[in-house]
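S.K.: Quick one, structure for this:
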Amino acid sequence: MQTTGTLHVVATPIGNLGDLSPRALEVLGSVSAVCAEDTRHTRQLLAHFGLERPLVALHQHNEDAQAAQLITRLQAGESLALVSDAGTPLVSDPGFRFVRAAREAGVRVSPVPGACAAIAALSVAGLASDRFAFEGFLPAKTGARRERLARLASETRTLLFYEAAHRIDETLEDMAAAFGPARHAVLARELTKLFETVLDGPLEALLAQVRADPNQRRGEFVLVIDGAGDDAEARTTEGRRLYAKLIEHLPPSTAAKLAAELSGAPRKALYGGG
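M.R.: Now for the predicted structure:
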């Protein structure tokens, strides 16, 4: 009976090439092909380590079409590696549809762990790490981004976000508005790279630092935000968010009553009319 090959999901460095594990090197050098988000980037990575393997482009625009062909190869006994441009595949990167299809087809999927920017930032943030929520990239459009942040304002878990350099200023501003300027946060920039910086403090202070120093608006960012605090604070934050939405359609007293019932927050904290 013919056995299937293995799909290896391989983490690659987020900056420092020394973070590629010996096991990852062994796997990348032995598979039939490497499925890569950007084949040019991955070819350079492999060349740095003296490896040359066939590359297959697998990205958000062709993942569904490529998956069927790749699974046929796996079922025929070939083993493949899946990598992203940097870090652990599928973390804010394409690939989960391919992995899901492979598992549904009975193909063994094996992780080769390594670098992940979100976990690296959390490990040095000094914020609660027993419970956290990874939100990836926020919406690029201002209205959608603010709406997402408003929904997260009462979240008690530590929050992790990725952000691009050209939006870091406005994202910090929106976070200060949604979470409050005093909410503690950590801004991790260019992790494991030459100009790595990790700043921490209230959101308003981080925003001021970023605006004052152009260097802090360059590179790749992970934002780690402290949770909303105790349950009473979280309920009040959520209640105020609901009240702000409901008052657009209901009288203030009715909006406050409904928001209090839904959130568990004291009505007086939402509506000064009592």
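S.K.: For the rest of this, base every contact and every neighbour count on C-alpha atoms.
M.R.: Fine.
S.K.: for the stretch 151-274 of the chain, what spans make up the strands?
M.R.: Shown for the stretch 151-274 of the chain, the strands assigned by DSSP state E, counting those that start in this stretch span residues 158-164, 184-189, 197-202, 220-225.
S.K.: Out of those strands, flag the one nearest Lys245.
M.R.: Closest to Lys245 of these, according to CA to CA: strand 158-164, at 23.2 Å.
S.K.: Now do that closest one against strand 220-225, angle only.
M.R.: 160 degrees (axes from the mean of the first three to the mean of the last three CA atoms, to 10 degrees).
S.K.: so what does strand 158-164 touch, helix or strand wise?
M.R.: helix 117-125, strand 132-137, strand 220-225 (3 or more CA pairs under 8 Å, 6 or more residues apart in numbering; DSSP states H and E).
S.K.: Test my guess that Thr42 contacts Ala33.
M.R.: No - using CA atoms under 8 Å, Thr42 is not in contact with Ala33, being 11.7 Å away.
S.K.: Let's compare: structure for the following, please.
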Amino acid sequence: GGWSRMTSSALLTRDGHPGMPSATDQHPSRSKGEEAEEERKRKKSVKELDSEEAFSSDGFCAYYCFACGSFSLAVETFLHLLPRRKTDSATVVAHSSTIKRNFKRGECKTIRRESGVEKQFRWLCQSCEVPLCYQPVDWDAEVVEFLYVLDSALALNPSVVTFYWKEKEESLSLPRCFHEEDGLVNLPLKLQTDGKRFAVKNLSDQLSVEVHSPCIGGDMKAAISEAVKGLAKVLGVSPKHVKISSTVLTVQGLPALDVLRRLLCCMQ
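M.R.: As a prediction, the model looks like this:
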């Protein structure tokens, strides 16, 4: 009871990115051998990143393919702090801020917009070949100003990944804590005020968020304000569409599956 049932097709984002019902769900049809192989690839990817002597966790943010967990991108700042395109919600990343890129060439996709025709030179995951991002100029161009990361394509935590869902009849579930009704998504919230900075920490029977706003004399206004601003950036919505009342987070105008995916992508 309390679970929202969805078909697998509803949990696929554009270009085949799999939706994620929870951080621990696994495809029931996958064999233990297949799961072990995916885990081996993930650990190898993490090991390769860690072996780079020039890298320091204090100087970059590492991101992993949402679909398979392979290391894909190291960038100077958190992606959720960067702006999104209004057309497709892709995150706009200055190419000069990328430290390491682990992509392979995809296709050149032509998209018709109201303002004209747009060309996207796609970059794919090296391991599973899911589209991760694109740039507006040729792959071999000498000058590339921006890289556009597709919505929910990369995650901070390599263990927060999912697999492709092959059976069309397969049904998936949102976590029990998600409640969606009349355009509003509600979920229980645990707000910790003693963090080093804003961070989405965990999602189980409630969403755990940290902020750096000490609660003085029981006054939570500063902490709630910081949490609202941080969650609005993570979810790609206006702060006026995010409300925190007591121990409940309410998000307006964003489907529950998008709320889930975007939270999981920035979970540390």
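S.K.: Got a TM-score for the pair?
M.R.: Once superposed, the chains reach a TM-score of 0.25 (TM-score structural alignment, normalised by the length of structure 2), with 126 aligned residues with a CA RMSD of 6.7 Å.
S.K.: most packed of the helices and strands packed on strand 158-164 of structure 1?
M.R.: Ranked by mean neighbour count under mean count of other CA atoms under 10 Å, those are led by strand 220-225, which reaches a mean of 25.
S.K.: List of residues touching that one?
M.R.: 117-118, 121-122, 125, 127, 158-165, 168, 183-190 (CA atoms under 8 Å, 6 or more residues apart in numbering).
S.K.: thinking again about what came up before, out of the helices and strands packed on strand 158-164 of structure 1, which is closest to Arg23 of structure 1?
M.R.: helix 117-125 (19.6 Å).
S.K.: how big is the angle separating that closest one from strand 184-189?
M.R.: Orientation of helix 117-125 of structure 1 against strand 184-189 (the same axes, to 10 degrees) gives an angle of 120 degrees.
S.K.: of the helices and strands packed on strand 158-164 of structure 1, which approaches Val99 of structure 1 most closely?
M.R.: strand 132-137 (19.3 Å).
S.K.: That closest one packs against which elements?
M.R.: strand 158-164.
S.K.: Let me know the angle separating the strand it packs on from strand 132-137.
M.R.: Orientation check (the same axes, to 10 degrees): strand 158-164 of structure 1 against strand 132-137 gives 20 degrees.
S.K.: Endpoints of stretch 192-209 of structure 2, how far apart?
M.R.: 6 Å (CA to CA, to the nearest Å).
S.K.: So which elements touch the longest helix along structure 2?
M.R.: The longest helix of structure 2 (DSSP state H) is helix 32-50. Applying 3+ CA pairs under 8 Å, 6+ apart, one finds that helix 32-50 of structure 2 contacts strand 71-75.
S.K.: Tell me the first helix or strand C-terminal of the strand it packs on.
M.R.: strand 91-94 (DSSP states H and E).
S.K.: Which positions in that following strand come out as buried?
M.R.: Within strand 91-94 of structure 2, the residues that count as buried by 16 or more other CA atoms under 10 Å are Thr91, Val92, Val93.
S.K.: Asp64 of structure 1: which of the helices and strands packed on strand 158-164 of structure 1 is closest?
M.R.: strand 132-137 (21.9 Å).
S.K.: the helices in structure 2, which residues?
M.R.: 32-50, 221-235, 256-265.
S.K.: now the last one and helix 221-235, what's the angle there?
M.R.: This points to helix 256-265 of structure 2. Going by the same axes, to 10 degrees, helix 256-265 of structure 2 makes 100 degrees with helix 221-235.
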